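> The sequence isn't on hand, but the structure is:
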């Protein structure tokens, strides 16, 4: 079957005296039937090229599914007199939400069965669930398109009735005031999908009369609302990449006026938590690059009233806190590894939970009960399944509440090994790489290796366990996570040195990690594969323009590849809020720098690796036309005979399929693509 060829329709894009020609710009016409026909032809081509792997894909799907406990139940948590539980039933794709009053032996009360709710839809996602303070009502949100535009409704938990109130085009997050009748939520801009207005709705009133509470007019900011863990305050947050601002209101007075906590300042990022007459503030104030913890009285009106509790430390990134009545828990990161620090408010205790591993992931779990002495946290590693652990802050005793089951009887963690190695980037900086592979394989350069990274927004990819990944490891693959600049694995500076005019460090780090893995004989050019999604897809596009010869194959999921055009179009969702990450190309200096690495703009006549590119027609984060245009241009210019495939999910968006197991079919397709290139079919 011949590869599809998109029509060329010349469009000139001019700015700063520079003209770019985009022959595939027309593919952004979502309602154009020629566009849909082209995407379908690419899907048919992908299916035909991989037809010989269809049985293998099904086997991979069943194999991955067989490791997952179908009739699974979450660890219960208690909130306001009820135990809340999420469970899955065998043969069903979606979660079921239930609760029990006071004790786990009480009769089960059904909140939501998403399997029933999803039946009329090809895509379904239950967003937020917010229970009223008196436990009688549940506000909930749903998305049935996969554009992250949620509709809010209310269920009367006494009768099971869904009230007539329905509010569309929200973020899906809902917050109750303490009066049990006032709901606060965030609406999205219809065009850009920016979260820009906070509204309140009183039960019984017409939803057309919802009242605007706050309007974020700066289009580089998003806004949201939540309630403090102490339940005393409603909090409105406005945030951009480099700046935040909060407003507060007593939750007993939902009709009052929100008060500004600390006005926004360029480069001032902060977050707040309420406790015992004070607000505790994580911030980068006064050049605290890795953030510090301060406190201020409730009446404080500016940064001048903030007093340091945990000062800034150059080598330690302060990521998060959890406040209890008697204890403060601090989530820190040092040398790339998570650490949980316990401090008693009375000053008598200050220590770290012990974690003895070279590379692992720990995190603060769900701890909604302010008065509890139990800290719930999670732990896993590349070789250790996830555990949910309750730690008694008073007795210092730990209880593993749940360890992830890996079904099938074949998995034994002692059969795998993980390590962390350090590659030297071209500018002399040491870049960590987390690796996992099956014990006993010879590191002689013949192993297939899948190298993954993200490298943007300060988002850290921690080395976590995956049952799905076992399908590669058991077939001889090594899996590598390159902790490249642009994330925050090694602190805030690690992020700052991988954005704006330092963005190319992200790409160079990934390439230099690839070269190091080859030099150290973990793999070779003939067996090295790379994978990235979204901004990680931009990474894939950049590295194959720079060093295509290093890779046998590429997986690019929902890739952000047309950087310049997207960042110049402020009608596209997320664009204006991204200026502090990528730069504003309306500024000529940023335009030229972006253009120098934008994957779509730098496709050339040369050989490229084998590639599988995936996207979703309804993606609100990275619009489908970016990968579609990129593939069309690659088809036109590439000089090799390597495989190039585009697969578009015509029903979903950025997160892929909504069903619990449907998403495994997408992964089975990706894995079959990789294993096919290696000639592995068992």
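Noted; the coordinates are in hand. None of the values given here were measured: they were computed from a predicted structure.
> okay, CA-based contacts and neighbour counts for the rest of this
Will do.
> Show me which residues of stretch 566-579 are buried.
Buried positions in stretch 566-579, judged by neighbour count with 16 or more other CA atoms under 10 Å: 566, 567, 568, 572, 573, 574, 575, 576, 577, 578, 579.
> quick one: buried residues of the helix or strand harbouring the last one?
Which is residue 579. Assigned by DSSP states H and E, residue 579 belongs to helix 579-582. Residues 579, 580, 581, 582 are the ones in helix 579-582 that count as buried (16+ other CA under 10 Å).
> Against that first model, consider the following:
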């Protein structure tokens, strides 16, 4: 019987793939390759739940892999035949290659030397460079990943790097294409030679980074039990360890972990992360990190460079709602959300802290959120932002606050303190991150040459506004709308609703050519700051969390209705886009109100919440979404799971998902199950399809060209389905 089923299934795939290359016209879209189906029945608290595509979770099954390949072929054939898709890709590539190179991550050491990644116009991946100081003309190539382990015939990427305190050496995390798990190598700045042994079992780009020891003799990093991202223990019992450069790679000293620090309340899913700054002297800080917005945090004092038996003492608890912090002499300066959703900057004693009643230096301001701060030359500098359209920098000293002037009007400002100087990284919707340096005498910022400035005339007319939308329960939801000046409100604009709404995270001002091209083609991007995100602080996060999660997609639906009512767009011109955990918002919006959207696009979308805790990253995600082992949280997970809310005989929007087979955060089977069921039940003639990249993880370590190609195809699909006249098949 099983043989007959598989024979018929393989035959159907062959027929579908043959049809793909013969028809992709406006009115004739071939049917997708339907997935093999082996239903499973689960029972939770007396309620039976059918999972018809549980078998797709077995990514070792060749039949399942063949179905993934067929889905990818199906999607790409249709996408490759959309008019102007290739032209859009070339347009992005042209804009991206406007300069001979682009600068990525930057680190400036205490003595002013600069380390940075740089991608040349015709290069696929970035390389690591070094300058003796920011204005130096000469740059030195330190590391080219294309020359790393060439015998492996595998493409490697730089996923993270950290120079030591004086810049004499740099630790570099190198990952295989599509992987997050990395190896750490050490390069001597003077001659570019590798020193020490290569470390494995780590992911500094994703979990905690690298901290150099005060004397540059070694590093602190996070060590994983396994490098197999499919292993259920992959994200469990991670340990912070010390490695000395003079030692063998397998010799390290555990200083912060569940198994090592049995007296501390550390769970297997917690990420024990170390933070250290040389100016803190002998104090070192350890936090229990993960998806939680705030962290239980401990402090220890290093005595005689002995790390073997650090005496960790509780500094603050998660419920104290401490975010960014810094040790200044005998005080702790910190951002607090305790009774302050828009945040305040406080000060307390380091050795006898009081986080409930600290000294408040900068009080909370409604609708204006404190972004970050730096303490420099006896002054406290901090930045604020308002829903992605306005950001400012202030200096506080002796009870007085003075605004620092900026030559542009950024939507987001991040502050850095390098080599005794304050840098401000300013971003607008139509200009990438620009580095400025403080001129304290003039109380203003001037351009820094850390990164070259690039002009984008095609985006010069982009503007933004914030509107306030009444949601289903009368809560007011802010929404940022980005578009070209002179926009006509005629209900015909292709409009992308870009939503997230999890982990207390919200989209702030960003600049990506790949997104701004949507606007330059005549579209609108609307970002609803839904509950579950952090636009209005932790209470806003908790209002879209576990049992209150429905507010997340209901806020998005209300914002969509607002855009339609105000004639920004109409249902036939509206696209909803979700990335990662934004898949919950996307999936439940289109299953609850499929009539509101012409199309849906998901990138590595998290959909199947009922199976979340059984994924590799599941134990940590229980903190955010819940567990099926708890009756109320089970009901919440079922409610937020779009896979279980797909109904039969319903016209759903055109849907395009993408996934990576190396994804260690949202496994490929998660969005695949949603696509499989949607393809089975959908009664509309609109396409439902999935792009599959077999050598990629969770949106990491992919080349710019590959990313540009994928985004061009997604936007061409979006424009096609939302009625943009230039993207319609003839």
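Sure, I can see it. It should be emphasised that the depicted structure is a prediction, and the values quoted were computed from it without experimental measurement.
> TM-score of the superposition?
Remark: TM-score between the superposed chains equals 0.90 [TM-score structural alignment, normalised by the length of structure 1]; 668 aligned residues with a CA RMSD of 2.9 Å.
> before we move on, the earlier item: how about the buried residues of stretch 566-579 of structure 1 in a markdown table, adding distance to residue 340 of structure 1?
Below are the buried residues of stretch 566-579 of structure 1 laid out as a markdown table (distance: CA to CA, whole Å):
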| residue | distance to residue 340 of structure 1 |
| --- | --- |
| 566 | 40 |
| 567 | 38 |
| 568 | 42 |
| 572 | 39 |
| 573 | 36 |
| 574 | 33 |
| 575 | 35 |
| 576 | 35 |
| 577 | 32 |
| 578 | 31 |
| 579 | 33 |
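> Output the longest strand belonging to structure 1.
Taking DSSP state E as the criterion, structure 1 has its longest strand at strand 162-176.
> Tell me who's in contact with residue 252 of structure 2.
Residues counted as contacts of residue 252 of structure 2 (CA atoms under 8 Å, 6 or more residues apart in numbering) are 241, 242, 243, 244.
> before we move on, what about residue 101 of structure 1?
With CA under 8 Å, 6+ apart, residue 101 of structure 1 has these contacts: 81, 82, 83, 107.
> Just the buried residues from these, in ChimeraX please.
Buried residues within those, by 16+ other CA under 10 Å, are selected in ChimeraX with:
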select :82,83
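> Take the contacts of residue 101 of structure 1 and write them to TSV, including distance to residue 59 of structure 1 and secondary structure.
Converted to TSV, these look like this (distance: CA to CA, whole Å; DSSP: H, G, I helix; E, B strand; the rest coil):
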residue	distance to residue 59 of structure 1	secondary structure
81	45	coil
82	42	strand
83	39	strand
107	40	coil
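> Looking at the contacts of residue 101 of structure 1, spot the one nearest residue 553 of structure 1.
Nearest to residue 553 of structure 1, judged by CA to CA, of the contacts of residue 101 of structure 1 is residue 83 at 47.6 Å.
> what lines up against the closest one once you look at structure 2?
Matched by TM-score structural alignment, residue 83 of structure 1 corresponds to residue 114 in structure 2.
> ok, now residue 469 of structure 1?
By TM-score structural alignment, residue 469 of structure 1 lines up with residue 515.
> what's the distance between its match and residue 391 of structure 2?
21 Å (CA to CA, to the nearest Å).
> Looking at the two, which has the bigger crowd around it?
The neighbour comparison of residue 515 of structure 2 against residue 391 (other CA atoms under 10 Å) goes to residue 391, with 25 against 16.
> That one and residue 410 touch, don't they?
Yes. At 5.6 Å, residue 391 of structure 2 and residue 410 qualify as touching, with contact defined as CA atoms under 8 Å.
> Give me the nearest residue to the counterpart of residue 176 of structure 1 in structure 2, chain neighbours excluded.
Using TM-score structural alignment, the partner of residue 176 of structure 1 in structure 2 is residue 212. Leaving out its chain neighbours, the residue that sits closest to residue 212 of structure 2 by CA to CA, 6 or more residues apart in numbering is residue 219, at 4.3 Å.
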